[in-house]
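In: got a structure for you, letters missing:
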């Protein structure tokens, strides 16, 4: 979205699993400089293809930037739920704990994605994942 940039947010450097770097999800990437990616020009394909939905969707308020809200929304190829089939889904991740989901920005964002209805919507934190629109 024009005018939106990561700024000093590096939440994706923590939440993503990057197999090419042998980096598990939930652990800060060793290439994170504290303000940016230290290997941005040569970053792995998993990083290139992942997109923070806050940067892509105008309806998500500025307060929902991941480093401000504690929630990272992404379009993912693999459902975070155990035993769930592969397929596109929207996942809101709270790397510092589920209390971030109680913020009004996160509540509204989850409601918007569920209302839109074209993809499964998940809340994920720690080792937990909750499907928000189970009729899918």
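Out: Perfect, thanks for sending it. What you are looking at is a predicted structure, and each value in this text was computed from that prediction instead of being measured.
In: Only C-alpha atoms from now on, for both contacts and neighbour counts.
Out: Fine.
In: residues contacting residue 36?
Out: 8, 9, 10 (C-alpha atoms under 8 Å, 6 or more residues apart in numbering).
In: Residue 77 belongs to a helix, doesn't it?
Out: No: with DSSP: H, G, I helix; E, B strand; the rest coil as the criterion, residue 77 is assigned strand and is not in a helix.
In: who wins for neighbours among the contacts of residue 36?
Out: residue 10 (19 neighbours; other C-alpha atoms under 10 Å).
In: Take this one as well and set it beside the first:
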């Protein structure tokens, strides 16, 4: 990540003991490969990276959205919230790292998702399907628009659960086996 991009990180916010990106993400870079949903070979049992000072650039340059979003408190750190937030050119992706039916319907998740939908910020889910298979990506804005407009927590939770169940039931391709 360039120094300019690093300047967008929330001051004094560190990953701490969180290792979600070291486990959950697929890394298929020319200099480094790691399968999704498997701990990186450099992740120490006590947390942290064995090669931190010399880790690949793909690891040095990636941060979850929690590191950028100043409005989120410490409870949103992925290992605490059970959700890894990722940002890309298409908005914010909610990737649950704990049970999606629990973590995605908590009040704080509903507030963030609903607020984004209401403001027209693209929001999406990346929901696990079967073990060993890719997650299913699902845009939330259109399917949640009516529920969010109702401003009724139960209505929004019910719709989100319906979307989570739909995504989890989809047939996706196997997670690729990477040659390391």
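Out: Structure received. What you are looking at is a predicted structure, and each value in this text was computed from that prediction instead of being measured.
In: TM-score of the superposed pair?
Out: The TM-score (TM-score structural alignment, normalised by the length of structure 1) is 0.77; 124 aligned residues with a C-alpha RMSD of 2.1 Å.
In: Mind filtering the contacts of residue 36 of structure 1 down to those shared with structure 2?
Out: Retained in structure 2: 8, 10, out of the contacts of residue 36 of structure 1 (criterion both residues aligned by TM-score structural alignment, their matches' C-alpha atoms under 8 Å).
In: which secondary structure elements does the helix ranked longest in structure 1 contact?
Out: Taking DSSP state H as the criterion, structure 1 has its longest helix at helix 104-116. If you count contacts as 3 or more C-alpha pairs under 8 Å, 6 or more residues apart in numbering; DSSP states H and E, helix 104-116 of structure 1 packs onto strand 121-125.
In: what does the strand it packs on correspond to over in structure 2?
Out: Matched against structure 2 by TM-score structural alignment, strand 121-125 of structure 1 falls on residues 123-127.
In: Mind reading off the mean deviation between the matching stretch and structure 1?
Out: Once fitted to structure 1, stretch 123-127 of structure 2 is off its aligned match by 1.4 Å on average (mean C-alpha distance after the TM-score superposition for structure 1).
In: re earlier: now the contacts of residue 36 of structure 1 as a markdown table including secondary structure and distance to residue 78 of structure 1?
Out: Formatted as a markdown table, the contacts of residue 36 of structure 1 follow (DSSP: H, G, I helix; E, B strand; the rest coil; distance: C-alpha to C-alpha, whole Å):
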| residue | secondary structure | distance to residue 78 of structure 1 |
| --- | --- | --- |
| 8 | coil | 27 |
| 9 | coil | 24 |
| 10 | coil | 22 |
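In: of the contacts of residue 36 of structure 1, closest to residue 67 of structure 1?
Out: residue 9 (5.3 Å; C-alpha to C-alpha).
In: Spatially nearest residue to whichever residue in structure 2 pairs up with residue 63 of structure 1 (excluding sequence neighbours)?
Out: Under the alignment (TM-score structural alignment), residue 63 of structure 1 pairs with residue 75 of structure 2. Counting by C-alpha to C-alpha, 6 or more residues apart in numbering, residue 81 is the residue found nearest to residue 75 of structure 2 once chain neighbours are left out, at 5.9 Å.
In: same deal with residue 100 of structure 1?
Out: Per C-alpha to C-alpha, 6+ apart, closest to residue 100 of structure 1 is residue 70, 5.5 Å.
In: Let me know the outermost residue of structure 2.
Out: residue 150 (26.3 Å; C-alpha atoms, centre = their mean).
In: The alignment partner in structure 1 of residue 42 of structure 2: how many residues sit nearby?
Out: Counting by TM-score structural alignment, residue 42 of structure 2 corresponds to residue 31 in structure 1. For residue 31 of structure 1, the count of nearby residues is 14 (other C-alpha under 10 Å).
In: Enumerate every residue touching residue 31 of structure 1.
Out: 37, 38, 39.
In: all strands of structure 1, in order?
Out: 72-78, 86-93, 121-125, 128-131 (DSSP state E).
In: Which elements pack onto the last one?
Out: If I follow you right, that is strand 128-131 of structure 1. Partner elements for strand 128-131 of structure 1 (3+ C-alpha pairs under 8 Å, 6+ apart): strand 121-125.
In: Nothing else from me, thank you.
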